[in-house]
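Asker: A predicted structure for the sequence below; I have some questions about it.
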Amino acid sequence: MTLKVSDLVGGYSQIPVLKNISFEVNPHELVGLIGLNGAGKSTTIKHIIGLLEPYSGKVTIDGQTLQEDPQVYKAKLAYIPETPILYDELTLKEHLELTIMAYDLDYKEAWKKAEDLLKMFRLDKKLDWFPNNFSKGMKQKVMIISAFMTNADIYIIDEPFYGLDPLAIKKLLDLIEKAKDNGAAILMSTHILSTAQEVCDRFVMINQGKVEAEGNLKALQQKIGSNNASLSDIYFKITQGENEHE
């Protein structure tokens, strides 16, 4: 399934943060949503998952908007937020059962997938723990497990690496690669450009609420006329050039 953002204008107040944002994410593809803090990455994601409503433009999954059928739209999405969102009164096991109910998953199949993920992230002995016993990294792992046990068609991942140790980052990237191979479309927001350069198929570069460039690394290198430029070099070249004209 294809995620498409079309001429999206939106934000939090009368003055729009996003200014005619357009891009798409296709099956079998990991797209990096690239930008510095405040560029508009998280605002874009909040529109995609339905926390914000566009002033104009639209977001569709295979041509269908959230407004047309919220339940079907959201069932196709799995979201890993930058800041883990857990309920203090629920154990890890209860969080996973809540995910099963929310996505109407087959209980046995979902638990088998969850058990594999729990072992992968070394949380299989923590099912009776409450969130206040977890470190930030452990909370982030709960978000990752909850997302990937759904077998969603589209994954939205917002700055996922904070608090994760190198082994957990490797496991997350392996899960992303497997989901992509299985046909998922994945959008990952990050400003850790070195990692994005290694793992993403394409990039959407956002600066001050606008898409400044889009394409794979080779296309972006050609755009700035440097075949050896890193993603970081490209981003700063493009955004600094834009800022100089303002």
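Answerer: That came through, no problem.
Asker: For the rest of this, base every contact and every neighbour count on C-alpha atoms.
Answerer: Will do.
Asker: what about the most centrally placed residue in the chain, which SS state?
Answerer: By C-alpha atoms, centre = their mean, the chain has its centre lying nearest to I157, at 1.9 Å. Following DSSP: H, G, I helix; E, B strand; the rest coil, we place I157 in the strand state.
Asker: for it, what are its contacts?
Answerer: Residues in contact with I157 (C-alpha atoms under 8 Å, 6 or more residues apart in numbering) are Y79, I80, P81, E82, I186, L187, M188, S189.
Asker: top of those residues by neighbour count?
Answerer: Among these, I186 has the most neighbours (other C-alpha atoms under 10 Å), with 29 neighbours.
Asker: next SSE after the helix or strand where that residue lies?
Answerer: I186 is part of strand 185-190, with elements assigned from DSSP states H and E. Of the helices and strands lying after strand 185-190 in sequence (DSSP H and E), the nearest is helix 193-199.
Asker: Residues contacting the helix or strand L173 falls within, please?
Answerer: Assignment of secondary structure by DSSP H and E places L173 within helix 166-181. Helix 166-181 is contacted by residues 27-30, 120-121, 141, 144, 148, 151, 161, 186, 199 when judged by C-alpha under 8 Å, 6+ apart.
Asker: Also stretch 62-81?
Answerer: For stretch 62-81, the surrounding residues in contact (C-alpha under 8 Å, 6+ apart) are 1-4, 49-50, 58-61, 103, 143-144, 147-148, 150, 152-160.
Asker: From these, which land in strands?
Answerer: Among the contacts of stretch 62-81, the ones falling in strands (DSSP state E) are L3, K4, K58, V59, T60, I61, I154, Y155, I156, I157, D158.
Asker: Buried only: go through the contacts of helix 166-181 for me.
Answerer: The neighbour-count test (16 or more other C-alpha atoms under 10 Å) marks P27, H28, E29, L30, M120, F121, K141, I144, F148, N151, F161, I186 as buried among these.
Asker: The first one should be in a strand, yeah?
Answerer: In other words, P27. No. Applying three-state DSSP, one finds P27 to be coil, outside a strand.
Asker: So it is in contact with A152, correct?
Answerer: No. Counting by C-alpha atoms under 8 Å, A152 is not a contact partner of P27; they are 11.5 Å apart.
Asker: could the contacts of helix 166-181 go into CSV alongside distance to Q14?
Answerer: Putting those into CSV (distance: C-alpha to C-alpha, whole Å) gives the following:
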residue, distance to Q14
P27, 35
H28, 37
E29, 34
L30, 33
M120, 45
F121, 43
K141, 36
I144, 34
F148, 36
N151, 37
F161, 32
I186, 30
V199, 37
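Asker: try this one side by side with the last:
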Amino acid sequence: MSLNVSQLTGGYTRKAVIKEVSFEVKDGEIVGLIGLNGAGKSTTIKHIMGLMEPFSGEIKVDGLTLAEAPVDYRKKIAFVPETPMVYRNLTLKEHLEITAMAYDLPFAEVLERAQPLLKLFRLDQRMDWFPEDFSKGMKQKVMITCAFVINPTLLVIDEPFIGLDPVAMMDLENLLLEERAKGHSVLMSTHVLTNAEKICDSFVILHDGLVFAKGTTEELAETFNLKGADLEEIYRYVAQEEGFGHDA
């Protein structure tokens, strides 16, 4: 099992934003984390990444906790943030170099892994360019490349489709399916339900910091007595019927 989140409660300055959140992402599985803005998706991700300390509960990646093995824990996770974060004074090549250094990987190995991704995203001729000057979509492609080259056990991605053109969206979907085929795990937070339904094995719906429901599309449809409904139909029904049609 790659990721196990158990009874996780946490937030900011003693105020709990997420409460007793529990779910898992198994090896070779893509799980979609969905919910309205303010539901607790980003806060959950920040706790998994070790950017916030839980009030209570436990997070394990391949059986390791951040407290027990901080270096090994972090090396197992790659992260693609919603807002691309690039360094103003570093070229694309230097972004790959710093990624290799952060994960203690030989740069030659990282560069070799990066080549098909760079070609796919049409960045292979821009190694000496500064990503700071790229469009948002191109910056997102840099983030995706840097995440994939470390060959992570767990890939955590936050709204990865925002800013990408339709071709890049399809390319990313295929890359995520390839990661799943390798036995790696993916946790993906997204509002783009159509894309998510195509590639995710199951979903966790958060509302007001709580796990409102979880399961496959078929299981969610059965839970809400919506036989044959797709994910978007299920989510629209839940938002309307359960009274969380407004951002928290």
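Answerer: On my side now, so go ahead. Just so you know, these numbers come straight off a predicted model, no measurement behind them.
Asker: Just give the TM-score of the two.
Answerer: Laid over one another, the chains give 0.96 as their TM-score (TM-score structural alignment, normalised by the length of structure 1), with 244 aligned residues with a C-alpha RMSD of 1.3 Å.
Asker: about what we covered before: nearest to E214 of structure 1 among the contacts of helix 166-181 of structure 1?
Answerer: Taking C-alpha to C-alpha as the measure, E214 of structure 1 lies nearest L30 of the contacts of helix 166-181 of structure 1, at 13.2 Å.
Asker: ranges for the helices of structure 1?
Answerer: Along structure 1, counting by DSSP state H, helices occupy 41-49, 70-75, 92-102, 107-120, 136-148, 166-181, 193-199, 217-224, 231-244.
Asker: contact partners of the fourth one?
Answerer: Helix 107-120 of structure 1 is contacted from outside by L96, I100, D124, I145, S146, M149, T150, K171, using C-alpha under 8 Å, 6+ apart.
Asker: If we use 10 Å, what do you get?
Answerer: For helix 107-120 of structure 1, contacts defined as C-alpha atoms under 10 Å, 6 or more residues apart in numbering pick out 93, 96-97, 99-101, 104-105, 121-127, 141-142, 144-151, 167-168, 171-172, 175.
Asker: Let me know whether F23 of structure 1 touches G57 as I believe.
Answerer: No. Under the criterion of C-alpha atoms under 10 Å, F23 of structure 1 makes no contact with G57, lying 11.9 Å away.
Asker: Give the residues shared as contacts by the two.
Answerer: With C-alpha under 10 Å, 6+ apart as the test, F23 of structure 1 and G57 both reach V5, S6, D7, L8.
Asker: how about the nearest residue to the first one, chain neighbours excluded?
Answerer: In other words, V5 of structure 1. The spatially closest residue to V5 of structure 1, leaving aside those adjacent along the chain, is V59, at 4.6 Å (C-alpha to C-alpha, 6 or more residues apart in numbering).
Asker: Any idea how many residues pack against that neighbour?
Answerer: 26.
Asker: thinking again about what came up before, farthest-apart pair in the buried ones among the contacts of helix 166-181 of structure 1, please.
Answerer: For those, the farthest-apart pair by C-alpha to C-alpha is P27 and F121; their separation is 26.0 Å.
Asker: quick revisit: could I get the contacts of I157 of structure 1 in TSV, plus columns for distance to E109 of structure 1?
Answerer: Shown next, in TSV, are the contacts of I157 of structure 1 (distance: C-alpha to C-alpha, whole Å):
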residue	distance to E109 of structure 1
Y79	20
I80	21
P81	25
E82	27
I186	23
L187	26
M188	27
S189	30
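Asker: Pick out whichever of the residues you listed sits closest to K136 of structure 1.
Answerer: Checking the contacts of I157 of structure 1 against K136 of structure 1 with C-alpha to C-alpha, the nearest one is E82 at 10.9 Å.
Asker: check contacts around the closest one.
Answerer: E82 of structure 1 makes contacts with S42, Q140, M143, I157, D158, E159, P160, F161, Y162, S189, T190, as judged by C-alpha under 10 Å, 6+ apart.
Asker: Now do it against I157 of structure 1, distance only.
Answerer: 8 Å (C-alpha to C-alpha, to the nearest Å).
Asker: ditto for L105 of structure 1
Answerer: 21 Å.
Asker: Just to check, F161 of structure 2 is in contact with Q140?
Answerer: Yes. Look at F161 of structure 2 against Q140 with C-alpha under 10 Å: they come within range, at 8.8 Å.
Asker: ok so, going back, with structure 2 superposed, average distance for the helix holding L173 of structure 1?
Answerer: Compared with structure 2 after fitting, helix 166-181 of structure 1 has a mean deviation of 0.8 Å; criterion: mean C-alpha distance after the TM-score superposition for structure 1.
Asker: can you give me the angle that helix makes with strand 185-190?
Answerer: What separates the directions of helix 166-181 of structure 1 and strand 185-190 is an angle of 150 degrees, with axes from the mean of the first three to the mean of the last three C-alpha atoms, to 10 degrees.
Asker: centre of the chain versus helix 166-181 of structure 1, how much separation?
Answerer: Centre-to-centre, helix 166-181 of structure 1 and its host chain are 13 Å apart (C-alpha atoms, centre = their mean, to the nearest Å).
Asker: now do stretch 64-74 of structure 1
Answerer: Offset of stretch 64-74 of structure 1 from its chain centre (C-alpha atoms, centre = their mean): 18 Å.
Asker: in that stretch, what counts as buried?
Answerer: Buried residues in stretch 64-74 of structure 1, counted by 16+ other C-alpha under 10 Å: Q64, T65, L66, Y73, K74.
Asker: go on, stretch 28-38 of structure 1?
Answerer: For stretch 28-38 of structure 1, a neighbour-count test (16+ other C-alpha under 10 Å) marks H28, E29, L30, V31, G32, L33, I34, G35, L36 as buried.
Asker: What residues in structure 2 pair up with it?
Answerer: Aligning stretch 28-38 of structure 1 against structure 2 (TM-score structural alignment) gives residues 28-38.
Asker: S202 is in contact with E219 of structure 2, correct?
Answerer: Yes. Between E219 of structure 2 and S202 there is a contact at 8.9 Å, judged by C-alpha under 10 Å.
Asker: Looking at the two, which one has more neighbours?
Answerer: Neighbour count, other C-alpha under 10 Å: between E219 of structure 2 and S202, S202 has more, with 20 against 16.
Asker: The more buried one matches what in structure 1?
Answerer: Under the alignment (TM-score structural alignment), S202 of structure 2 maps onto R202 of structure 1.
Asker: tell me the contacts of the nearest residue to its match once chain neighbours are set aside?
Answerer: Excluding the flanking residues, the one nearest R202 of structure 1 by C-alpha to C-alpha, 6+ apart is N216, at 4.2 Å. N216 of structure 1 makes contact with V31, G32, Q197, C200, D201, R202, F203, V204, L231 under the criterion C-alpha under 10 Å, 6+ apart.
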